[in-house]
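Visitor: pasting a predicted model and its sequence here:
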Amino acid sequence: MKATQLEEHLSRIDLFHDMSDKAIRRLIGSGREVLHEDGHRVIGEGSDLAMAFHVVLDGHGVVTSAGVERRIIGPGDSFGEISLIDGEPRSATVIAQGPLRTFAIPREPFVLLLDDHPEIARGLLLVLCRRLRQAEASMAGS
């Protein structure tokens, strides 16, 4: 994807839509696009080091935890932030379901991004709260 297309794409994602064009360009300079083939394990629960935060650009992935499918992710969704924030092992596995293209931001630039743009941190808190509520509702229904 061309840089201008990526800039437009990322600026439409909830986490980044409040960022300036300059900040989006800085974000793009900090990360890279990655294409994952169908069935590829993008991140693995428990054993993988937290190397990057991912934003789904195209395609879908399945998120599992303890061997149970938790959700399907698609364009605009993100994953990998929990381990980058707390330094603990990955809490879930993400497997590409068909071709999956993500924008990956390594740990250091991600942490700096959160420091420089608190609106992203607020957005991540909302995402994490939504996931926690879904997990609690799922456990209550079990």
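Guide: Good, I have the coordinates.
Visitor: use CA for all of it now, contacts and neighbours both
Guide: Fine.
Visitor: now do the strands in this structure.
Guide: Listed in chain order, the strands of the chain (DSSP state E) span residues 32-36, 41-43, 52-65, 68-73, 78-79, 93-106.
Visitor: turn these into CSV, columns for mean neighbour count.
Guide: Formatted as CSV, the strands of the chain follow (neighbours: other Cα atoms under 10 Å):
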stretch, mean neighbour count
strand 32-36, 16
strand 41-43, 19
strand 52-65, 21
strand 68-73, 15
strand 78-79, 20
strand 93-106, 21
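Visitor: try it against this one:
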Amino acid sequence: MGDDQSFDFSILERIGAPFRHFDAGEKIFLEEDAANAMYMVRSGRVDVITYGTVLENVRSGGIFGEMALIDDEPRSAAAIASEPTEVVAIDKPTFLAVVRDDPQFALMVMSLLAIRLRRMNKQI
């Protein structure tokens, strides 16, 4: 998911998912933090970083931190707002509610995971 795919944020607003604002340079989460939600960028840009390397720039409509919904492990990377950014936090109950409302959302998340896994495989 990224700039080329649109997402109807009204679904998240309707079910009361919390929106959060971050200033440029502000941390959203750090590596090894406890994880209980994924995030979707409503506006701005987020850098996903590990060991000082930017793994991905996530823009409006993009998601990050989705592994939190799959395993209960600590964060494997950090997420930092690279410009003024608004995100929506999506915990497991919210994710399930969105999927009930828009089943394609689950496929978009799985597609993103597959893309990221394929990219990592090429780097090995």
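Guide: Cool, got the structure. Predicted model only: the values in this text are computed from it and were never measured.
Visitor: mind putting the strands of structure 1 into a markdown table with distance to residue 10 of structure 1?
Guide: Conversion of the strands of structure 1 to a markdown table gives the following (distance: least, Cα to Cα, whole Å):
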| stretch | distance to residue 10 of structure 1 |
| --- | --- |
| strand 32-36 | 12 |
| strand 41-43 | 20 |
| strand 52-65 | 8 |
| strand 68-73 | 16 |
| strand 78-79 | 12 |
| strand 93-106 | 9 |
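Visitor: can you check which of those strands gets nearest to residue 9 of structure 1?
Guide: Taking Cα to Cα as the measure, the strands of structure 1 were each checked against residue 9 of structure 1, and strand 52-65 came out nearest at 7.8 Å.
Visitor: how close does residue 126 of structure 1 sit to residue 132 of structure 1?
Guide: 10 Å (Cα to Cα, to the nearest Å).
Visitor: for structure 1, which helix is longest?
Guide: Residue-count comparison of every helix in structure 1, with assignments taken from DSSP state H, identifies helix 118-141 as the longest.
Visitor: buried stuff in it?
Guide: Of the residues in helix 118-141 of structure 1, those buried by neighbour count under the rule 16 or more other Cα atoms under 10 Å are 119-121, 124, 127.
Visitor: just name the closest of the residues you listed to residue 60 of structure 1, please.
Guide: Checking the buried residues of helix 118-141 of structure 1 against residue 60 of structure 1 with Cα to Cα, the nearest one is residue 127 at 17.7 Å.
Visitor: so residue 44 of structure 1 versus residue 5 of structure 1, what's the distance?
Guide: Here the distance between residue 44 of structure 1 and residue 5 of structure 1 works out to 30 Å (Cα to Cα).
Visitor: give me the more crowded residue out of those two.
Guide: residue 44 (19 against 10; other Cα atoms under 10 Å).
Visitor: map that one onto structure 2.
Guide: Taking TM-score structural alignment for the superposition, residue 44 of structure 1 sits opposite residue 30 in structure 2.
Visitor: in contact with the residue lying closest to that match once chain neighbours are set aside, which residues?
Guide: In space, not counting the residues next to it along the chain, residue 30 of structure 2 is nearest to residue 78; the distance is 4.1 Å by Cα to Cα, 6 or more residues apart in numbering. Applying Cα atoms under 8 Å, 6 or more residues apart in numbering, one finds that residue 78 of structure 2 lies in contact with 27-31, 48-50.
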